[in-house]
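Peer 1: kindly return the folded structure for what I paste below:
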Amino acid sequence: MSFSFSELDFMKPELGAEYTGTGTHFAVYSAHAEQIDLCLFSDDGKKEMARMPLPKREGDIWSGYIAGLKPGTVYGYRASGPYDPKNGHRFNPNKLLLDPYAKQVVGDLTWDDALYGYTIGKDDLSFDERDSAPFMVKGVVQDPDFDWDGDEAIRRPWTETLIYETHVRGMTMTHPKVPDRLRGTFLGMCSDPIIDHLTKLGVSAVELLPIQFFPNDRYLEEKHLTNYWGYQTLGFFAPQSRYMSSDRITEFKTMVRKFHASGIEVIMDVVYNHTAEGSEKGPTLSFRGLDNASYYILSPDDPRHTFDTTGTGNTLNVANPMVMRMVLDSLRYWVGAMHIDGFRFDLASTLGRQDMEFDRQGIFFSAIRQDPMLAGVKLIAEPWDVGEGGYQVGGFPHPFREWNDKFRDDVRRFWKGDAGQVSEMAERVTGSALQFNHSDRGSTSSINLLSAHDGFTLMDTVSFNGKHNEANGEDNRDGHSDNHSDNMGVEGATGDADINDARRRRRRNMMATLLLSQGVPMILAGDEVGNSQGGNNNAYCQDNEIGWIDWSGLDDPFLTFCQKMIAFRKAQPELRQERFLTGETAEDGRIEIAWYKPDGDFMDDGAWNDNELRVLSVYVSRSVLASDAEKMDGLFMVFNAGGDCEVTLPGVNGIKTWQRVVDTGADDPFTVFDPENPVMVYRESIAVFAPKGASVPPKNATRTERQRWFHFGRRNS
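Peer 2: Take a look at the predicted model:
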């Protein structure tokens, strides 16, 4: 079959390979190329059937239209231009290049020296003439039609959001009820057993680790390991092919549709800060060969080298308008064509860098905020990178929410019994106002987490004092060493009943803290069933039993505890407020928050600064500014990281009598009973009380004093 570009070529606004119904239009960006060749391949991708220069260039967009060319066509590009590494140019037409806009990727990337633009064994100024096509993945022209059956985005309010961070393979590979043929796939992820588990647990959104196309890293393959997490994106528009049970990307759309039908939003973890090509010594797979000097930030002192703020060898140059367009087009594609509900941006500080420094008013944030399609979806930042000034927790603009590692660390320290943690714990329970209460941001700005894919699982936090990453092949040097963990007496799994009981209690306390705190809770998949990674806190390369969830804990009482604790949170609007609680007082004297010492007196300077105090008691009600502020019954919560403690229940907002509704130290934590006053709150436990009745507001404190008591905790954090 012969191929040729139509003489009636026309310029479409879309980049990539777009099927028009009568043919396919190809368009790709390169500012410095001298020629771009479209290469068409046999269906299996092994034989190059045609190579044709794109005939049209308008600005820096190269394009061409082939009438009659249908979906399913396998293709790639080759780019000719200056090979001048010292000035940042690395064009090499011997290297087949993946279309940055490819909607599907086929084939396996087979690591070979031919994939590099320079000659391995020589420096990166050399030029390699071998053809990389036999070893390279290719793009596939797609038909955009799909029956969404009325599916629409859910757009659940942040105050009603509970995120479940998970991995497509890790979630499904060992689940006993997922069919073998679907394990590790999008269809397995949305299978009935998985959706049943998530709906019973009560989560409102799944946050999927990277599912955009990524290859295996060469150095991992040489160590017989795998790029499991996927933070090495090569195709920003294509679903990861290893997660499909067939050659149809409609499987991804089916997954999204099934989650939506179950009331669950789908959030994607996306990596737009770097690509899989690595440093200047990495392979030439796509962006480097199309226009290295445009797609990447190069060293201002020596353009031969990439500028790296990500720790992966390169940094995507979103300051370039066409690279920014690619990122935005990708985001719009996943929202518009794939019905995604939101994104979590990996190392998001990199995206906010201008002139090498972070700028919260930068062009990336401005572009998203003005985009009518993107401004309404959930946007979550990992608010740091590895560059200078990269740690930016609290520094992102609305509507971004941010992962709050301070919550993780301070909650771990408090329950571990570290000294002087009461004021820090107070800050975390109320939404980390010091970080987020500015620029009209709300308390849902904080994504609260106990654990995430990167670090110890919840079970490992209470089972290991140190990391155990030997299986990663780096002599246990990789991964964080400061985990604020405590093995409770034995390193790793044990048959000691007392230690296991102590670990269960601490896990209850930490999970309850997460679900009793202002902000948006995020649970790591498997924490609810006691999943352990054997102390490996950096399982990025462990596509095996270390990285997969162990579902043997499905009958564990801790799963039931998590289900009931989530249901409790959903039933208590006091725990899910949009506004920060600042100690305001209603006109009739009612207060929205107050902190207490165990004896019933308000917290004072001495208590906030008492390094030996292990008990934090707080009354939380509706914000006096809330639309339904008259419903200010509230909750009284006691977080006791010390020994048995007698606590006086307060008289506040007219409440005279209380009933205990949660006790993490009880055999049945949710048995409701009427306590004596004062009440015994047992060692290392949380007790939550709800009012039984009300009379008149307290008159023993002025508005100024109430606000001052609240701010003691914040000022000393």
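
Peer 1: every contact and neighbour count from this point should use C-alpha atoms.
Peer 2: OK.

Peer 1: what ranges does the stretch 601-717 of the chain have for its strands?
Peer 2: Listed in chain order, the strands of the stretch 601-717 of the chain (DSSP state E, counting those that start in this stretch) span residues 615-620, 635-640, 645-647, 658-663, 679-681, 685-691.

Peer 1: one more, please, to line up against the first structure:
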Amino acid sequence: MPHTGPVPHTGPVHHTGPVTHTGPGATAGAAPPAPPPPVWPGSPTPLGARHRTGPDGVAGTNFALWAGGAEAVEVCLFDPDGTETRVPLTELTHEIWHGFVPGVRPGRRYGYRVHGRWDPWTGARWNPAKLLLDPYARAVDGDFDRLPPEVYGHVRDWPDQHVADTVRDDRDSAPYVPKGVVVHEAEPGDEWADDRRPKTPWADSVIYELHVRGFTMRHPGVPEELRGTYAGLAHPAAVEHLVRLGVTAVELLPVHQFAHEDHLLRRGLRNHWGYNSIGYFAPHAAYAATGTGGQQVGEFRRMVRALHEAGIEVILDVVYNHTAEAGELGPMLSLRGVDNRGYYRLQHDARRYADYTGCGNTLHVVQPQVLRLITDSLRYWVTEMGVDGFRFDLAAALARSMHDVDMLSPFLAVIAQDPVLRRVKLIAEPWDVGSGGYQVGAFPPLWTEWNDRYRDAVRDFWRGALPDVRDLGYRLSGSSDLYAWGGRRPYASVNFVTAHDGFTLRDLVSYERKHNEANGEDNRDGTDDNRSWNCGAEGETGDEAVNALRRRQIRNLLTTLLLSTGVPMLVAGDEMGRTQGGNNNAYCQDNETGWVDWSLLEEGWARELLALARRLLALRRAHPVLRRRAFFSGRPQGADGLRDLAWFTAAGEEMTEGDWYAPARTIAFYLSGRDIPGQDERGGAVVDDSFLVVLHAGDGPLEHRLPGPPWAEGYELLVDTSREEQERAPGEVCRGGEAVTVPPRSAQLWRVTE
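Peer 2: Below is the predicted model:
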């Protein structure tokens, strides 16, 4: 019934049957509705809306929804003019409501209304006045660009905030929410075979984190009508940059259908990053150039195919730890109205949500239906959308059993035995915000992890804040202290200096404090632990000495990342000096702040930075010693006593125990190319060049003696970050044992020539 004012509520409200509705404004007391279309029993599997040919050759759509505690379920079909037809699903098999509706074809919009008890004190929040998005919808038409009171299951404007979420709102939400779309299983021309996938080995991988919209919104080579879309990322101009740079995989910020938070919409902002998922099978509709009536599915597939043809894998950043429905004061968009207790972790006081994510709710992955939702989604993106791997946001939340993080949890166990999922790339963000949630180094084999200890050590070294080099040595050589167990390899460590969350590389050397005022939260949001150094001035400056130092520091950080053992991850735009103006939490900046600025390449220093990135990645690709598949042993490899990894002082002598405790100003390490294990196709050893890497963070020049025989008779300088010009290698040649001058705050890469 229409809601005209607050209604006192002291106990549960029961709904015992569906209400047929034939117009956007109709209610239970309206004129007699037209009879609903026929519905056949259909099948409880697969879940979702699947168009097929039914008995007697009749085409239609099978609808199946898990709603364990519901009393009744209606599928609501919408005509182009918005007219709604409600069809009761009367078949119930193993808690799945299902039915086959003849005549429903691809392109038809739909949603669900689920009936049951309203009793928030026990976690029951069914409300059939709210149209719910199918958790298995393959496409979504529309956007959650406004959240009026009608989309909340409770009376949002109830005056007593202590019980605000317990008073049911009976206003219809259908006019205000997007709808699911019945889609074709595959569009013509969208099929592919697995053998077209690049399948880059982990050790050879270089990940490039990018935002589908932000990457192309300002790209001059992408047609304006395609910018910010899947088609834009598939455009040859965008793909060419990735290929020339030399990355092997793109890691896309969330592309599952997501919603915008109410507090952002009220401030005239939008969720730009997309870590607010509401549809785990649907490509985000706003990123489609070809339409949102199901066309986004084919457009996404064509994007994947274009990247695959260029030799680039596609990894999705996925958010299965929470949904856009937030806490008990959040909107009712999908899972909350399907079965609140069945999908979410609730506290002992079942009115409240357990929150290990900082976003108001946490999916209850231990529940079979939730685990099925997640794994069905993952398999869908691999088998039908062509995706090559996943980065799991706040993965520790998925590994919680009852409350504690458990590396034997159902989620991790299912992934390990699944024949589809265990063969794709799996990356954990190995923490959440709950107690005991920091789990870096603890995820089991098959998994790689974002290594924030690498990030912190490298940042601290180059800003002069590292007390000694003990931790840095582990980070540069693959973090064996974290990952050398259970058969894991150096590529278990995804090394990064910057990510979407935090400063860009340029801002890291330009700001010591966050500047998030544009986010509208009084600069309270975002981390204060930036480990940054502004090189003498806060923000943009006309001081050329400061700017020159900043450019050098960017080169230092980039060079360190790409010469470290492990899998490097770059952030889109860092290779050309992108800035966010000091904003270290640009999640709501869908504007020039959050977009890659391609005009930077009109500046000479940015082109030189890009040239350095390309050259370093080419070196990494050409030399197996820079992308090892096994940890260093540190043991002599032959009669001459050479080891696969050795550390040297500025005097050209091997480091002693005491040197590891000395102030961290300089570190040099020798990478032997002799008999590198596990590098050829049969797992045998290969021979490569040997290299010496010198990292000098001191503020004055350093006289550094290059290690002499037996380590090397001669060296060639390949990289020197003190130089502004980076298009070509320096090419200097020195003898082993010779002293060279290392400029202040610079990195050098020497190749052993004999």
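
Peer 1: care to give me the TM-score?
Peer 2: Once the chains are laid over each other, their TM-score by TM-score structural alignment, normalised by the length of structure 1 reads 0.94; 688 aligned residues with a Cα RMSD of 1.6 Å.

Peer 1: quick one, which of the strands of the stretch 601-717 of structure 1 is nearest to Pro399 of structure 1?
Peer 2: With Cα to Cα, the closest approach to Pro399 of structure 1 among the strands of the stretch 601-717 of structure 1 belongs to strand 615-620: 25.7 Å.

Peer 1: so where is the closest one in structure 2?
Peer 2: Taken onto structure 2 by TM-score structural alignment, strand 615-620 of structure 1 occupies residues 666-671 there.

Peer 1: where's the equivalent of Met385 of structure 2 over in structure 1, which helix or strand?
Peer 2: Residue correspondence, TM-score structural alignment: Met385 of structure 2 in this structure matches Met338 in structure 1. Per DSSP states H and E, Met338 of structure 1 falls between elements, in no helix or strand.

Peer 1: please apply the same query to Glu209 of structure 2.
Peer 2: Counting by DSSP H and E, Glu209 of structure 2 is part of strand 207-210.

Peer 1: elements contacting the next helix or strand after that strand?
Peer 2: Next helix or strand after strand 207-210 of structure 2 toward the C-terminus (DSSP H and E): helix 212-216. Helix 212-216 of structure 2 makes packing contacts with helix 230-234 when contacts are defined by 3 or more Cα pairs under 8 Å, 6 or more residues apart in numbering; DSSP states H and E.

Peer 1: centre-most residue in structure 2?
Peer 2: In structure 2, the centroid-proximal residue (Cα atoms, centre = their mean) is Asp317; its distance is 2.5 Å.

Peer 1: picking up where we left off before, look up the closest residue to the match of Met385 of structure 2, ignoring the ones flanking it.
Peer 2: With Cα to Cα, 6 or more residues apart in numbering as the measure, Lys253 is the residue that lies nearest to Met338 of structure 1, at 5.9 Å, once sequence neighbours are left out.

Peer 1: ditto for Leu347 of structure 1
Peer 2: Distances taken as Cα to Cα, 6+ apart place Asp385 nearest to Leu347 of structure 1, at 4.8 Å, with adjacent residues excluded.

Peer 1: in three-state terms, label the one you found for me.
Peer 2: Here Asp385 of structure 1 is coil, with the state taken from DSSP: H, G, I helix; E, B strand; the rest coil.

Peer 1: the corresponding residue of structure 2 for it: what's it in contact with?
Peer 2: Asp385 of structure 1 is assigned Asp432 in structure 2 as its aligned equivalent, the criterion being TM-score structural alignment. Going by Cα atoms under 8 Å, 6 or more residues apart in numbering, Asp432 of structure 2 touches Tyr356, Thr357, Leu394, Ala395, Ala396, Ala397, Tyr438.

Peer 1: between the residues you listed, which is nearest Trp598 of structure 2?
Peer 2: For the contacts of Asp432 of structure 2, the residue nearest Trp598 of structure 2 by Cα to Cα is Leu394; the value is 31.0 Å.

Peer 1: wait, that closest one touches Ala428, no?
Peer 2: Yes. In terms of Cα atoms under 8 Å, Leu394 of structure 2 counts as a neighbour of Ala428; the distance is 7.5 Å.
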